[in-house]
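Engineer: Model the following, please.
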Amino acid sequence: MVRIGILTSGGDCPGLNAVIRACVLRGIRIHRDEFVGFTDGWRGVVEGNTINLDWMSVRGIANLGGTILGTSRTNPLGEGGGGERIQATLRSLGIEALIVIGGEGTLAAAKILSDSGIPIVGVPKTVDNDLSATDFSFGFNTAVEIATEAIDRLKTTGQSHHRCMIAEVMGRHAGWIALYAGMATSAHAILIPEQKASLEEICEWVEGPFRRGRTPLVVVAEGFVSAEMTEPHSERGLDAFNRPRLGGIGERLAPIIEERTGIETRSTTLGHIQRGGAPSASDRVLATRLGLAAVDAVHDQSWGQMVATHGDKIVRVSLEESVGRLKTVPQSRYDEATYLFG
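Structural biologist: You can find the predicted model right below:
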C-alpha cells in the first residue's frame, strides 16, 4: 500500500479526469493504495491544499472535460520555494509518491524536483501533441475533432459570402493540430510554426481557389511566424514559465490578405474551445491506459519516469528524455499537405 498524491497542472485538456479515475481505481483495487488530490496544480502542492480521492469521488468522471482537481500555471520552482518546501508538504501529508499529469512546462518542473529526490512519475498531457517521448498524448485527438467540426462550419458561411476564411488553432511550437485539422477539412493553406511562408505565398494559395470559384480556407497555428516576422504574434504578456501568451495571428493576417488580394477575409480564433468539453472515445481510452500504467510505475518505484505511448504499447521513458526536445512536424509530413495547397 502506498499513499499517492495526484496533480494536474498547466492548461486543461479533455481526458484528465479519465487519468485520475484510472489511477485511483487501479491503486485501490489492486494495491489498496490511498490517494490525495492536490488542487489547482503545483499551487496545491506548495500551499498544501488537497481533496480526498476514493472510488466514490472518481465515479462517472471519465467522460467529463476539464479536471476535478483544478489546474493552474503555477511554477513550483519560482513561486513555491522549490523542492524543500514541496518535500515538507509531502512529508506532512504522509505522501510517498507523486503522479504529475502535465505538459512541457509541468514535466520540466517535475524533472527538476525528481532530481532533488522527490518520488515522481509523470503522465503526458498536451493538446499540442508536442512531447517527443510519446507518440500521442491524450487531448490531441479531441482538439483535432473539435477544430475539424468548427472549420467545416466556417467553410459553409464562407461559401455563402464568397469570403476567404481563416481558422486559428492552438500550437505554440508544433503545428500538429493545424496539420491534422487542415488536411481533414481540405484547407488551401496550412501555416505552422515549423514552416515559414511569405505573405506573397499565402496570398497565392488564397487567390488560386478563389479564381476557380472556391472559398479559400487557411488554417494557421497560433505560433506561426511568416517570413516577414521575427517572432510569434503575442500581445498578452508572459505566463508563469516566462513564455509569451500567443494568439491573434489570424486577425493579423486577415486584413493583409484582403488588402493584397481584394478578397473579403474573416478570421476566427478557436482558442480554448479546442480543449473544452468531453473527451473523444480515443482520448478516454488513451488517458485510462496511461493512468493504469502510472500507478504500476509507482509500485515499481520508477521515479523520474513518464508513461508514454510507442505504437500501441504503453512504455516508460525518463523525464529527461520527455522534456529534452519537442516533437515538431517533420518536413515530410508537411510536404504531404502542401501538394493540396492553393
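Engineer: only C-alpha atoms for contact and neighbour calcs from this point on.
Structural biologist: Noted.
Engineer: Show me the helices in the stretch 201-342 of the chain, by range?
Structural biologist: Secondary structure of the stretch 201-342 of the chain (DSSP state H, counting those that start in this stretch): helices at 249-261, 281-299, 319-324, 331-338.
Engineer: would you list the ones you listed in JSON lines and tack on mean neighbour count and distance to Val220?
Structural biologist: Listed next are the helices of the stretch 201-342 of the chain as JSON lines, based on neighbours: other C-alpha atoms under 10 Å; distance: least, C-alpha to C-alpha, whole Å:
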{"stretch": "helix 249-261", "mean neighbour count": "17", "distance to Val220": "7"}
{"stretch": "helix 281-299", "mean neighbour count": "22", "distance to Val220": "24"}
{"stretch": "helix 319-324", "mean neighbour count": "20", "distance to Val220": "25"}
{"stretch": "helix 331-338", "mean neighbour count": "13", "distance to Val220": "13"}
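Engineer: could I get those as a markdown table with distance to Glu149?
Structural biologist: Formatted as a markdown table, the helices of the stretch 201-342 of the chain follow (distance: least, C-alpha to C-alpha, whole Å):
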| stretch | distance to Glu149 |
| --- | --- |
| helix 249-261 | 18 |
| helix 281-299 | 16 |
| helix 319-324 | 31 |
| helix 331-338 | 19 |
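Engineer: Quick one: closest of the ones you listed to Ile4.
Structural biologist: Comparison of the helices of the stretch 201-342 of the chain against Ile4 by C-alpha to C-alpha identifies helix 281-299 as nearest, at 8.5 Å.
Engineer: what's that closest one in contact with?
Structural biologist: 2, 14-16, 18-23, 26-27, 62-63, 97, 99, 120-123, 137-142, 303, 305-308, 314 (C-alpha atoms under 8 Å, 6 or more residues apart in numbering).
Engineer: PyMOL command to pick out the buried ones of those residues?
Structural biologist: In PyMOL, a selection of the buried entries from the contacts of helix 281-299 looks like this (16 or more other C-alpha atoms under 10 Å):
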select buried, resi 2+14+15+16+18+19+20+21+22+23+26+27+62+63+97+99+120+121+122+123+137+138+139+140+141+142+303+305+306+307+308+314
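Engineer: one more to put side by side:
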Amino acid sequence: MSKSKRIGILTSGGDCAGLNAALRAVVHRAIRGYGWRVFGIRDGSLGLMNRPLDYCEFDLSVASGEMLRMGGTILGTINKGDPFAYPMPDGTTKDRSAEFVEGYKELGLDALIVIGGDGSMRILNKLCKQGGVPMVGIPKTIDNDVAHTDYAIGYVTALGVATEAIDRLAPTAASHHRVMILELMGRDVGHIALSSGIGGGADVILIPEIPYSLEGIVAKLAEVNHEGRNHALVVVAEGCKTETGLPVTQVQADGEFRYGGIGQYLAARLGKMIEAETRVTVLGHVQRGGTPGMRDRLVASAFGVHAVDLIAQGKMDRMVAWQHGQVVDVPLSEIAGITRAVDPFGTIAHTARGLGIYIGEMKA
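Structural biologist: Here you go, the predicted model:
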C-alpha cells in the first residue's frame, strides 16, 4: 500500500462470545497484511465522543491467541446512548453526533470497523454517512437476527449454552415428574429457542414468529403423558407474547421496559390446567458469557480478515456476512432496519413439527 492507513475498531450493543476473536483478526490482518495501525475505541461510540478521546492502539503482542478464548470484549461496549439523542443528567437529550465525527477526525482515522447488531449497525451507519466516515460492519448478536447473514458472531456459542441448560433440566424434570419451562433470550426472534429446543429434545417450543394457544400446549403435554412419560420440557423465547398477543415485559431501574416474564406467565396459567408441577428457569445473560466455541472463533476470524480486506479494496459502507459457507459482503443499506426472523415454514420449523414438537399453530 502506498499509504499506511490508520483504522479504528469498536464494539457496540450487547456483548457476546467471539468479539475478541474478531478484534484479533482485524489487528493481525491490518498489521501483517498491510502494515497499518489499528486503534481500538473504548465503550463503543462513547470513546470518540469523550474528551479526551478514549482509545488504545493495538499491536501484535496484545493480539495473542489468548484473545480467541476470551469472552466479552476487551474494548467494552454500550447498548444505549444514541449519539443523535444522547441522554443527559438533567433528563433531556442532546445530539452529540458531531462530537463523534470530530473524535474520528482528531484521531486521524482513515476508516472505521464497527462490530454490532442490527440496532447498533443502523445507528452507526447513519452516523458515519452523516459525517463522511468510511465504515465497514461486522455482525454480532446472540439473537442471530441480522439480515443477509447465516451467522452473526456469538449466536452458536449462545446456542450451545442454551442446549446445555436443557440437557441439565431434563434429569431434574424426570426425577420430580415436573414440567420444566426454560425462558431464553432472543429479543423479537426465536432462533435460539427453536434450534436449542430441537437439539435438547423439548416437547414444546414457543417463539415470537408463530402464534400458540394454551390449549395447544396442554394437548401436547397430555400426549406426552399418554405416551408414558410423566415429565416434559418447554422452551420459550423471551419475546413471545401471551396467547392473546400482549407483550410480557419488566420495568428496569432506569425506567426502560425489557422482555422478561413469559416463562412465569405460562407457568401460572398452565399450573391451573394440568396436574403436573411447573418450574421456571430464566437463563438470561449466561447465554452471552463464557468462552466462545470453535464456530464463533472461526466466523469472527473470517469476518475480521474480510473487513480489513474491504478497506484495502476501497469498498466501504459494506457489512461482511456468512452465506453458504463463505464470507461475502453486502451493502449496509440492505441490512439497516431489517430483522432476520425465523421462517415459520423453513427447514428448522419443519424439522420441529416433524419431530412432533408443538411450536404453535400457523396455517400455510
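Engineer: circling back to that earlier point, show only the entries of the contacts of helix 281-299 of the first structure found in helices.
Structural biologist: The helices, defined by DSSP state H, take in 16, 18-23, 26-27, 140-142 from the contacts of helix 281-299 of the first structure.
Engineer: what's Ile338 of the second structure in contact with, if anything?
Structural biologist: Counting by C-alpha under 8 Å, 6+ apart, Ile338 of the second structure makes contact with 118, 146-147.
Engineer: tell me which of those residues are still there in the first structure?
Structural biologist: By both residues aligned by TM-score structural alignment, their matches' C-alpha atoms under 8 Å, the contacts of Ile338 of the second structure still in contact after alignment to the first structure are 146-147.
Engineer: Closest to His226 of the second structure out of the contacts of Ile338 of the second structure?
Structural biologist: Of all the contacts of Ile338 of the second structure, His226 of the second structure sits closest to Val146, with 40.9 Å by C-alpha to C-alpha.
Engineer: And the closest one? What does it align with in the first structure?
Structural biologist: When the first structure is aligned by TM-score structural alignment, Val146 of the second structure is paired with Leu131.
Engineer: likewise Leu206 of the second structure?
Structural biologist: Counting by TM-score structural alignment, the partner of Leu206 of the second structure is Leu191.
Engineer: Spit out the contact partners of that match.
Structural biologist: Each residue near Leu191 of the first structure by C-alpha under 8 Å, 6+ apart is listed here: 175, 178, 197, 218-221, 224.
Engineer: just the strands in the stretch 151-300 of the first structure please.
Structural biologist: With strands called from DSSP state E, counting those that start in this stretch, the stretch 151-300 of the first structure shows them at 164-169, 189-191, 217-221, 265-269.
Engineer: next one: the stretch 1-150 of the first structure
Structural biologist: All strands of the stretch 1-150 of the first structure, identified by DSSP E, counting those that start in this stretch, fall at 3-8, 34-38, 50-53, 97-102, 120-124.
Engineer: Of all these, which one comes closest to Leu238 of the first structure?
Structural biologist: Nearest to Leu238 of the first structure among the strands of the stretch 1-150 of the first structure is strand 97-102; the distance by C-alpha to C-alpha comes to 18.9 Å.
Engineer: Share the number of residues neighbouring Gly8 of the second structure, please.
Structural biologist: The tally of other residues near Gly8 of the second structure (other C-alpha atoms under 10 Å) stands at 25.
Engineer: And whatever residue of the first structure lines up with it, how far from Ala109 of the first structure?
Structural biologist: By TM-score structural alignment, Gly8 of the second structure lines up with Gly5 in the first structure. Here Gly5 of the first structure is placed at a distance of 16 Å from Ala109 of the first structure (C-alpha to C-alpha, to the nearest Å).
Engineer: which one is the equivalent of Leu64 of the first structure over in the second structure nearest to, not counting chain neighbours?
Structural biologist: Leu64 of the first structure maps onto Met70 in the second structure, with residues paired by TM-score structural alignment. Of all residues not flanking Met70 of the second structure in the chain, Thr291 sits nearest, at 5.7 Å (C-alpha to C-alpha, 6 or more residues apart in numbering).
Engineer: which residues does that neighbour contact?
Structural biologist: With contact set as C-alpha under 8 Å, 6+ apart, Thr291 of the second structure has these partners: 17, 69-71.
Engineer: And the furthest pair within the residues you listed?
Structural biologist: Using C-alpha to C-alpha, the pair of the contacts of Thr291 of the second structure lying farthest apart is Ala17 and Arg69, separated by 8.8 Å.
Engineer: Please identify every residue contacting each of those two.
Structural biologist: Joint contacts of Ala17 of the second structure and Arg69 (C-alpha under 8 Å, 6+ apart) are 291-292.
Engineer: Contact partners for the residue mapped onto Phe84 of the second structure from the first structure?
Structural biologist: Mapped onto the first structure by TM-score structural alignment, Phe84 of the second structure lines up with Leu77. Shown in contact with Leu77 of the first structure (C-alpha under 8 Å, 6+ apart): 83, 109.
Engineer: next one: Gln159 of the first structure
Structural biologist: The contact partners of Gln159 of the first structure, taken as C-alpha under 8 Å, 6+ apart, are 214-215.
Engineer: Could you find the counterpart of it in the second structure?
Structural biologist: Using TM-score structural alignment, the partner of Gln159 of the first structure in the second structure is Ala174.
Engineer: do you know how far the counterpart of Leu221 of the second structure in the first structure is from Gly182 of the first structure?
Structural biologist: By TM-score structural alignment, Leu221 of the second structure lines up with Val206 in the first structure. With distances taken as C-alpha to C-alpha, Val206 of the first structure is found 14 Å from Gly182 of the first structure.
Engineer: cool, and Ile101 of the first structure?
Structural biologist: Note on Ile101 of the first structure: its distance to Gly182 of the first structure, by C-alpha to C-alpha, is 28 Å.
Engineer: got it, and Asn63 of the first structure?
Structural biologist: Distance of Asn63 of the first structure to Gly182 of the first structure, given as C-alpha to C-alpha: 26 Å.
Engineer: Equivalent analysis for Val219 of the first structure, please.
Structural biologist: Distance check for Val219 of the first structure against Gly182 of the first structure: by C-alpha to C-alpha, it reads 6 Å.
Engineer: What of His31 of the first structure?
Structural biologist: Distance, His31 of the first structure to Gly182 of the first structure, by C-alpha to C-alpha: 45 Å.
Engineer: okay, those two: which has more neighbours?
Structural biologist: Using other C-alpha under 10 Å as the criterion, His31 of the first structure and Gly182 rank with Gly182 on top: 26 against 14.
Engineer: residues contacting the more buried one?
Structural biologist: Residues in contact with Gly182 of the first structure (C-alpha under 8 Å, 6+ apart) are 148, 189-190, 218-219.
Engineer: Leaving out sequence neighbours, find the closest residue to Ile192 of the second structure.
Structural biologist: Leu159 (5.7 Å).
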